[in-house]
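**Q** below are the sequence and a predicted model; questions follow.
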Amino acid sequence: MSVRDVYASALRAVRHVAAPYPVGDLPTGRALELPGRGTTFVVDDGPRDAPVVFLMHSVLTTGLLCWYPTIPELTDRYRVITMDQRWHGRGIRSDVFDLTDCADDVIAVADQLGVPTFTAAGFSMGGGIAQLAWQRHPDRVRGLVLCSTGPYFSTRDPDNLASAHRTGRRLQAARRLIPRVTGPGLDDTSGHTSVWALRQFFSTSLAELGTFGDGLGRFDSRDWLAEIDVPTAVVVSVHDRVVEPARQELLLDGIPGARRFDVQGGHACCVIGAERFVGPFGDAVDHVTAQVTVV
């Protein structure tokens, strides 16, 4: 997987946003200060006494852009939380982008919201963050739902990283043509879904493609997958050309008792063809939650 491939996939998703899921149904988010870390943007919706599902987004998106078709489908039975990860949207600004920091940010958000334990669900990059959240804070993560992701990202390949940095420099030079969107406009859901989605997409600096590649390339969970001891579901996008199914299946092979759920879609299936993603994802969350409840 190269970050340039993910960029192309994300942009296709923005161009083909799922019309059956109007953004007017989305809950309102807010800025949340994480002591000693910075400020991020958080959405927290659903019954306060329900099991908590923390949704972690893919690279080059935001919490809402990645999960907007899914959130309304879960909040009848779960408390659903998502956030903008570091360097994305309205996420924390820092000197370095690293998935371990992102995982610790998730725990810091849970602390501020008074959430002791939760199911960590991640899409693509978010799947790596979810795995790290369990590894670094096993007392907080009671279940995992890993979607269109794997135990490593091939951006660690030097050629992929060099390509991502070159693309980032070109985008930096052209940033006047693709300005970063900030401010209240990100919360405007009154227009067409695609307009809202484009605002969300361009709220992340595309000039940082190489930096994202560096951060993704440092992640590798293969040495400790077998240690994961919480109920886990792996949602496999069977037509994925970015994180190929064979790499997603390494999670099933490596995590004891992991259960497979298939989605007939590609890497942007959480948005493109979301009607095929939301059902299996909800089933995966229900499966993990039931196992957690039994334990």
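**A** Sure thing, it's come through. Remember, predicted model here, so these are calculated numbers, not experimental data.
**Q** hey, let's count contacts and neighbours off CA atoms from now on
**A** Fine.
**Q** so for stretch 40-60, what gets flagged as buried?
**A** Residues of stretch 40-60 classed as buried by neighbour count (16 or more other Cα atoms under 10 Å): 40-46, 51-60.
**Q** that one: end-to-end distance?
**A** In stretch 40-60, first residue to last residue: 16 Å (Cα to Cα, to the nearest Å).
**Q** with stretch 111-125 instead?
**A** Taking Cα to Cα as the criterion, the two ends of stretch 111-125 lie 22 Å apart.
**Q** now it, how far from the centre of its chain.
**A** Its chain's C-alpha centre and that of stretch 111-125 lie 11 Å apart, by Cα atoms, centre = their mean, to the nearest Å.
**Q** so for that stretch, what gets flagged as buried?
**A** Result for stretch 111-125 [16+ other Cα under 10 Å]: buried residues 117-125.
**Q** dump those residues into TSV; add secondary structure and distance to residue 229 as well.
**A** Below are the buried residues of stretch 111-125 laid out as TSV (DSSP: H, G, I helix; E, B strand; the rest coil; distance: Cα to Cα, whole Å):
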residue	secondary structure	distance to residue 229
117	coil	15
118	strand	14
119	strand	13
120	strand	14
121	strand	16
122	strand	17
123	strand	20
124	coil	21
125	helix	21
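**Q** how about those residues, which pair is most distant?
**A** 117 and 124 (22.1 Å; Cα to Cα).
**Q** spatially central residue for the protein, please.
**A** residue 57 (1.4 Å; Cα atoms, centre = their mean).
**Q** thought residue 68 was touching that residue, still the case?
**A** No: with contact defined as Cα atoms under 8 Å, residue 57 does not count as touching residue 68 (10.6 Å).
**Q** and the strands in the stretch 51-200 of the chain?
**A** With strands called from DSSP state E, counting those that start in this stretch, the stretch 51-200 of the chain shows them at 52-56, 79-83, 118-123, 141-147.
**Q** mind checking how far residue 110 is from residue 24?
**A** From residue 110 to residue 24 the distance is 26 Å (Cα to Cα).
**Q** against that first model, consider the following:
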Amino acid sequence: MTNPRSAAALRRFARRVPDIAEVPGGRLIDLPGRGRTYVVDIPGPEGAPALVLLHGTACTAYLNWFPSLAALAERYRVILFDQRWHGRGIRSERFSVDDCADDVVAVLDVLGLDKAVCVGFSLGGVVSLAAAHRHPDRVSGLVLCATPYRFQEKWRERAFHQAFGAFAAAVGPYSFRRIEEFAGRLPELPDIAWAPGGLDRWALTELRSTSGWAITQVIGEVGRFDATDWLSSLNMPTAVVITTRDRAIPVYRQLEMATAIPGATIHLVKGGHAACVLEADQFVPVLVEACGAVAARL
């Protein structure tokens, strides 16, 4: 049962985001040699460029992106999927950013696509960067939202991430067992519709589809990510969406990343780290603008 404080928070959430009736249906897809994940493929206009939307930590593809789908699908083929250890994403013995980056290409292979623009939010931005670095022939462009390019810069950050990484490593095997048990209790497919006024309950269900043990391992792994040495080598069209009220990813670090990637355009959102949902009215138009800036240069 949801306690009164949580219920009040969910009601505030529901008032701040669009209460649409449903999200597009998807299907479980096997990625050969990798595992199974839940993929949504919205066709968009004929011949439109393809976007792969990559969600943030502790989210699912639906929860991160549902306010943006209708606007993006007017102009693009839109693909989204649950990343490893999130929602109905791949369960593996360990979580790694490189595996997530390779999953992007595996999804493109299954869908018969040579290339796509990676659109990432936070963790999804990190995975987008890694995919562009590892597979520059498959990533035609980047849209990086609320994205860090490194974490361990200041001594407090180094202390936190090194300690957290050590803890995550110590509990890794136990985490994997708990995640497997947790995944076994999930319904095979997510709900894609809700009754009027039920958005808060739907969002809570999506949020609860990722285990806390998984989040521990994800944070432990992502904290080691550092693209400093190769950011300037990325040569695909890139747009950086900076969340100017972000308390999780410092604004100056987002700006540093934008200035380090040759030719990247900068797009500002007056919102925090959950702007993709909680300030969707501010975020979605800027996201569409950023995707348009990349598409125009493809």
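**A** Structure's in. What do you need? In this text, all values refer to a predicted model and were calculated from it rather than measured experimentally.
**Q** rewinding a little: closest to residue 284 of structure 1 out of the strands of the stretch 51-200 of structure 1?
**A** Using Cα to Cα, those put strand 141-147 closest to residue 284 of structure 1, at 6.7 Å.
**Q** in structure 2, what stretch matches that closest one?
**A** The alignment of strand 141-147 of structure 1 onto structure 2 (TM-score structural alignment) covers residues 139-145.
**Q** any idea what residue 24 of structure 2 aligns with in structure 1?
**A** Using TM-score structural alignment, residue 24 of structure 2 sits opposite residue 27 in structure 1.
**Q** setting aside sequence neighbours, what's the nearest residue to its match?
**A** residue 45 (6.6 Å; Cα to Cα, 6 or more residues apart in numbering).
**Q** tell me the counterpart of that neighbour in structure 2.
**A** Superposed on structure 2 with TM-score structural alignment, residue 45 of structure 1 falls opposite residue 42.
**Q** next one: residue 6 of structure 1
**A** In structure 2, residue 6 of structure 1 lands on no residue (TM-score structural alignment).
**Q** quick one: contacts for residue 6 of structure 1?
**A** Shown in contact with residue 6 of structure 1 (Cα atoms under 8 Å, 6 or more residues apart in numbering): 59-60, 242.
**Q** helices along the stretch 101-250 of structure 1, start to end?
**A** 125-136, 158-173, 193-201, 209-217, 245-254 (DSSP state H, counting those that start in this stretch).
**Q** what range in structure 2 matches the third one?
**A** Pointing back at helix 193-201 of structure 1 there. Residues 199-207 of structure 2 are where helix 193-201 of structure 1 aligns, with TM-score structural alignment as the criterion.
**Q** returning to what we had before: the residue nearest to the centre of structure 1 -> structure 2?
**A** Under the alignment (TM-score structural alignment), residue 57 of structure 1 pairs with residue 55 of structure 2.
**Q** ok, and the closest non-adjacent residue to its match?
**A** Residue 55 of structure 2 sits nearest to residue 124 (Cα to Cα, 6+ apart), 4.8 Å away.
**Q** also residue 10 of structure 1?
**A** Nearest residue to residue 10 of structure 1, sequence neighbours excluded (Cα to Cα, 6+ apart): residue 268, at 6.6 Å.
**Q** corresponding residue for that neighbour in structure 2?
**A** Under TM-score structural alignment, residue 268 of structure 1 pairs with residue 274 in structure 2.
**Q** count the neighbours of its match for me.
**A** Counted by other Cα atoms under 10 Å, the residues lying close to residue 274 of structure 2 total 18.
**Q** and for residue 284 of structure 2?
**A** Count around residue 284 of structure 2 with other Cα under 10 Å applied: 22.
**Q** wait, it sits on residue 66?
**A** No: taking contacts as Cα under 8 Å, residue 284 of structure 2 lies outside contact range of residue 66: 10.4 Å.
**Q** same list (the strands of the stretch 51-200 of structure 1) but as TSV, adding distance to residue 293 of structure 1.
**A** Below are the strands of the stretch 51-200 of structure 1 laid out as TSV (distance: least, Cα to Cα, whole Å):
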stretch	distance to residue 293 of structure 1
strand 52-56	12
strand 79-83	15
strand 118-123	11
strand 141-147	10
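**Q** quick one: closest of those to residue 283 of structure 1.
**A** strand 141-147 (10.3 Å).
**Q** what's the mean deviation for the closest one versus structure 2?
**A** When structure 2 is overlaid, strand 141-147 of structure 1 sits 0.5 Å from its aligned residues on average, using mean Cα distance after the TM-score superposition for structure 1.
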